[in-house]
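J.: with the sequence up front, the predicted model follows.
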Amino acid sequence: MVLPALFEKTRVVAEKTGKVAYLMEASRQVLWNIGSSRFLDICTFVTAVSLAAGFSGRIRAWLRGRKGTAAGQVSERLRALLRAVSSQKGMIRGGMYLGMHRCIVYGMLFLFTGTVMLAIEMHLGVNFIHGAVYLAFGLIVDLAGIAVLIGLSLAIYKRYVVRPDRLESGLRDIFPLMLLAMVVLSGFLLKGVRIVATADPWAVWSPVGHAFALLLGVPLDQHGALRLHRFIWHGHVVLSFSLLALAPWSKLLHMLAVPLSIFSRFPITMRMAAGFSEDSGRGAWTVADCTRKQLVETDACVECGRCKKLCPVFLGGMPFAPMILLKRLRNLVRKGRWTSPLAGQVIDEAALWSCSLCLSCEERCPMNGEHGFGIVAIRRGENERNRVPAMIAARFDRNLASLADASNCPTAPHPGFDVYLWPGCKESNPDQSEILRNVQQLLKKAGVNFSVLEPPACCGGPVRRLGNEPLFQRNVALNVGYLEKLKNATVVTCCPHCFNTLGNEYPVFGANVKIMHHAQYLSGLAADKMLLPGKSSALKAAYHDPCFLGRYNGEYTSARALLESVAGLSLIEMKHSRQKSLCCGSGGGTVAAETARQAGQRLLTRICEEGAEAIITGCPYCREILRAAAMEQASEKPVAILDVAEILHRAEIP
């Protein structure tokens, strides 16, 4: 009903003005009231030079990085890129912010398309913007401009009114927003003046331009409108081409860098296994040692600050977050300081070795930054130059001392069992031994024929994340040889770190076993009615998702399914759960005790605020940190810290 009414109004207005206004005659002259395109040609040339110089400079800088390992699966990554760019989901979080970004992106896409259509008509003489196309063109362009202004208003409101701590609000942040707003507003003003000067009978099809015309029509005569139109046209052209010309020199560069970063990203489960081969196997000691992907990330980072929100290092008071690291690295690249060391200039020494590699930053990053891999690469560079803290070196020494010589390896495991238990580092972590005993008792009650393995070495995951790749591979060589007779066997571990390392990184070295976390295996037994969880005492419990089980491997359901089957247990779903789970601070091989202590206290406090009487997890390190935090808190009714297997074992199992 709306479109026929508009067509009828167009016809009536045309008749009153004495013009022949059949639908197919609706059009306007390109460069009306301007005449020559010389000014437009000059602006186009200057903009082209700026774009060529800017983008070529940035691309040359990116290509100075190490090539790294090809990400593979081009078609799959291309589909992921198209999904991310077209929907904006994953890149932007929150309903209001997602709508804000969509308004800007989609609105600018329509405005740019309209500009291209006008350029084709002007330069190629293809006259297709007339009649119904012209009327629809005017309406769509106006609506697109309104969408952009709405999005910009929300962006400015978020950054300068709400002002969340994670966001920075400098000139580099506000300038592109204000310039884009001026381009759109000057375009509306230009259209309004043209409508006044020409008494455009089709003005109703440009509702925003028509509104500006109504505001301007009273004080303007036709002669004044013509002069004002020429003045505004030149200003609008300068603003529009300035916006385009500054793209490679400003924060707008993220429009190219973000898609490149998303396209070249490795899946988390493949990253450590594939990322340290060939050229990318070296550590990153100086800026020149960074990979191309890492250099692209410096320009893709929009400094949204989302990497700060859950980072245990940043929340612990250290001046570190991936955003800060990338900002410092970008400054060094722009200054051409390719020989500058990364440790100490890009990231503080304390922060470098405190990072737990929980990947909360990567999970929240809109440009799919590989921040954890970058941290490990810098640690490798420090290892290659024997620049590691004494506590880290002591950990390496303990690992070396525990390695069995190949000739003294334990007897290879006997095949024929239903399942094999990988014990993890039970000697150095008493919690792991206790959890392992609970799992063994549950397997016995379920009638499972199992054997506990005696691997010759630690899985090596922690030392790899601390940057000691040679030591990791020594661990792997012994363990792969030990597991050789267990091809296609099921190996269950209580440790998410072992689960991730054995499952995602060992296959590259020839391991061929099926790795399961104990929550997954026990959940399967319960589903097959081999393990029947009984009744627990009335208890409100929250499940804490371990980082290496959840964010690294996407495993969020098995433990919850088990716990929900225990009668009497009321499971609370916390605000910070699943992908948004808070890190306990003890992963990634870190020995930063104070960071882990603060993270444990913070995690315990937030869980207790949600009314939990017990905290259940699936990681011995999370359990250890949370128990230490609970002991520090003076409480009449201390919170119980339990493992999934422990809560099942405590329940009455028939």
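T.: Nice, thanks for sending it over. Numbering: from 1, shown residues only.
J.: going by C-alpha atoms from here, please, whenever you check contacts or count neighbours.
T.: Noted.
J.: name the element residue 641 belongs to?
T.: Following DSSP states H and E, one finds residue 641 within strand 640-643.
J.: tell me which residues in whichever helix or strand comes after that strand are buried?
T.: Using DSSP H and E, the helix or strand that follows strand 640-643 in sequence is helix 644-650. Judged by neighbour count (16 or more other C-alpha atoms under 10 Å), helix 644-650 contains these buried residues: 644-649.
J.: got the residues you listed as TSV, with distance to residue 144 columns?
T.: Shown next, in TSV, are the buried residues of helix 644-650 (distance: C-alpha to C-alpha, whole Å):
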residue	distance to residue 144
644	53
645	56
646	58
647	56
648	57
649	61
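J.: then this one, side by side with the first:
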Amino acid sequence: MSPIITGLLIVVAVSFFIMTMSGRTGVLLGLKGENRLDNIPFRINALLRFGLGQKRMVDPEEFTPGMMHVFIFAAFLVLQVRSLMLFSMGFSESALVLFSDLSHPFWLENPGVLGAYRAYLLVKDVVAALAVLGVLYFCFLRAKVKPDRMTPSWEAYLILGFIGGLMVTEFLFGGSHMVEQNGGFVWWEPVTSTVGLGMNALGHTGAYVLGRIGFWMHLSIILAFLNFLPLGKHFHIITGLPNVFFQRTRASGKLGTPNLEKEEFGTATVKDLTWKQGLDLYSCTECGRCQTHCPTYITGKPLTHKGVNQDLKHWIWDHEQWVEEGYSASGVKEPLPEIIGSALKAETVWACTSCGWCETACPVFIENIPRLIDMRRYQVQVKAEFPQEIQRVFEGIERQGNPWGIGQDRRDEWAEDLHLPTWGDGGGPYEYLFFVGCAGSYDDKQKKVSRSLVKILREAGVSFATLSKQEMCNGETARRMGNEYLYQTMAKMNVEAWNGLGVKAVITQCPHCFNTIKNEYPEFGGEYRVISHTELINELLKDKRIKLSQVMNTKLTYHDPCYLGRHNGVYDAPREVLKAIPGLEVVEMQRSKREGFCCGAGGGRMWMEEHIGTRINHNRVNEAALTLQHASNPSTPFPDATDKQKPGMVGDYKEKGGSGVVAVACPFCSTMLRDGVNDTGREENIKVKDIAELVADAMETKPGGAATVTPGPAVHAKPE
């Protein structure tokens, strides 16, 4: 071939690549530090499963496009070796002869090596053909199906052209040698030899010319592709695997804890991002999977995590010198502008419900929620700029220990006639602290859930006590709203009090309390065994410490709370409890379990108004009504919740049909769904009930069982 042309192509391409990458890497090196080298075995395992193994690409909602992506990814891995061979052929005629002619003396003298090489060629041929299939599929998907999650893009077609071109030129180059050697079909290169058979019609000269064109096009595409990667969304080909390796090792519901004494008050400018958050931006594939069940996107809010990633990434790329060296576009050294106002709008940052779908769906493990919460922290703690309605929430927690601002002396009114033991009153010892929570203490509907849970615990003989008037908010709401100082104040105060009382295990009826106490309190010394009320009830049923005999002849659908299900993996326990209730016909909503749709209350949104788009809780109630109606009348149209062109259509159901119960396991979900039922005029047909209420109503009560508290055997949550 030509060493001069090959060398010139490499020098020019690599020089441009280094120039581009110097700016990209310079920005990352200039961002805040963060330790992502802990738990190396976990990271290696994650890289193998989710990076090289592409496990998330074939999730159920996107299985077919995921498999096509796997085909292309496999081809990239396998053809890297082939590409090195082709470059060596460009430099050396001897390499060209060696790799192209399997009758070369080297192969005859080394039959074992020849066998391995043939096996590689077979794998190469198969994956390259599958990659062509993948390219054709994605072209069809974009041109004809036009999925909602995919943004129309000329870049996508260019990259698909590059990928398809690499595969086709590989076949043409290999096929030309088949013609030259008068070869026929061979098993170790089935596609290439078939192409060669077709090229026989061109004659030796025609096949030779077409093969050489294919060779130089292949090298040129590789080098052009290399330089295009850092300029667009396909940068993830370089950064995706590292991003998977550097994923967080903690639970998704656990936020990082800034050091307030060191004035870590949140994210103001892009320089306040960590290098991992910058790598997240580089790694966004723009696949749009984060949108398919995103409550804000589905209901028309000004937030898509794909959009946030792109807005931030392109702002950084457009201002690399400013970010890296401090010089603005005008050449003047000046501070960077704040993210909100330059790259993002305030309403975008405040729209997120922190439901976690985007992070669950992302194939490269981009962490969107912590970044947005950090921006909220700055807005609250430094700028004092936040939605007006949450001011009273902060004041309520500060002054009365609850977001409603109701007097602390009324915290135990819900249980005045129950004569509950109070931890630290000289009784006990108690196995569990029943952390009632603010909603369970003050919200009229949730008080009934608290009483139902007490009835169950007493009937099962569970040893527990409450803190009565001494109980305080755990601070979760304040933290998700950005008031980190208030959260840390509440957390430290609670941990100090509970540790002083010797608390070892905690029961919660609120997933937000559950997540905070379980995953976030350990950073302040609060190491407790935390169990949600649905897990506990399920264990009591399995241990036959309670018995359900009251028949409930009704249809029921269960709504997964995001902070119980998606963030903490508790999906089965609530369903097992519901199935144990006689007479209940449990039907699943399409968006359930891992794909569950948010009620709209998370991330502090419980306390904020929805001024834009449709209400999230209305969308969810519509789906619940449609699910119940379809269960009664299967002829009712039931659109696919993951429809590629218009996802979320199950939430568009406006008819009054559907009757039964929507079961919940979260006070926030209960409030939002009850409001949604009332707002949509379905209160006569649909009732919203907590699982504890349903169990208490169905439970047999032993004589005196609800009036005494006796120690029972330990009940533990199943390991997750």
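T.: Nice, thanks for sending it over. Because the structure is a prediction, the values reported are computed rather than measured.
J.: overlay the chains and give the TM-score.
T.: Superposed pair, TM-score by TM-score structural alignment, normalised by the length of the first structure: 0.88. Supporting alignment: 616 aligned residues with a C-alpha RMSD of 2.8 Å.
J.: quick check: the farthest pair among the buried residues of helix 644-650 of the first structure?
T.: 644 and 649 (8.7 Å; C-alpha to C-alpha).
J.: all helices of the stretch 301-450 of the first structure, in order?
T.: Secondary structure of the stretch 301-450 of the first structure (DSSP state H, counting those that start in this stretch): helices located at 312-315, 322-334, 349-354, 360-364, 371-384, 390-402, 430-445.
J.: how close does the third one sit to the second structure?
T.: When you say that, I think you mean helix 349-354 of the first structure. Following superposition, helix 349-354 of the first structure is found to deviate from the second structure by 2.2 Å on average (mean C-alpha distance after the TM-score superposition for the first structure).
J.: again, but for the longest one
T.: Here the mean offset of helix 430-445 of the first structure against the second structure after fitting is 1.6 Å, by mean C-alpha distance after the TM-score superposition for the first structure.
J.: which secondary structure elements does that helix contact?
T.: On a contact count with 3 or more C-alpha pairs under 8 Å, 6 or more residues apart in numbering; DSSP states H and E, helix 430-445 of the first structure meets helix 620-632, helix 644-650.
J.: in the stretch 451-600 of the first structure, which spans are helices?
T.: Counting by DSSP H, counting those that start in this stretch, the helices of the stretch 451-600 of the first structure are 461-465, 469-482, 496-500, 518-527, 558-564, 593-609.
J.: contacts for the third one, please.
T.: With C-alpha atoms under 8 Å, 6 or more residues apart in numbering as the test, helix 496-500 of the first structure has contacts from 269, 424, 459, 461-462, 493, 515-517, 546, 548-549, 552-553, 587, 618-619.
J.: can you do 6 Å?
T.: Helix 496-500 of the first structure has contacts (C-alpha atoms under 6 Å, 6 or more residues apart in numbering) with 548-549.
J.: Provide the aligned range in the second structure for it.
T.: Counting by TM-score structural alignment, helix 496-500 of the first structure falls onto residues 511-515 of the second structure.
J.: next one: the second one
T.: Following TM-score structural alignment, the aligned partner range for helix 469-482 of the first structure in the second structure is 484-497.
J.: one more: the fifth one?
T.: Taken onto the second structure by TM-score structural alignment, helix 558-564 of the first structure occupies residues 573-579 there.
J.: how far off centre is that stretch?
T.: Mean-position distance between stretch 573-579 of the second structure and its chain equals 25 Å (C-alpha atoms, centre = their mean, to the nearest Å).
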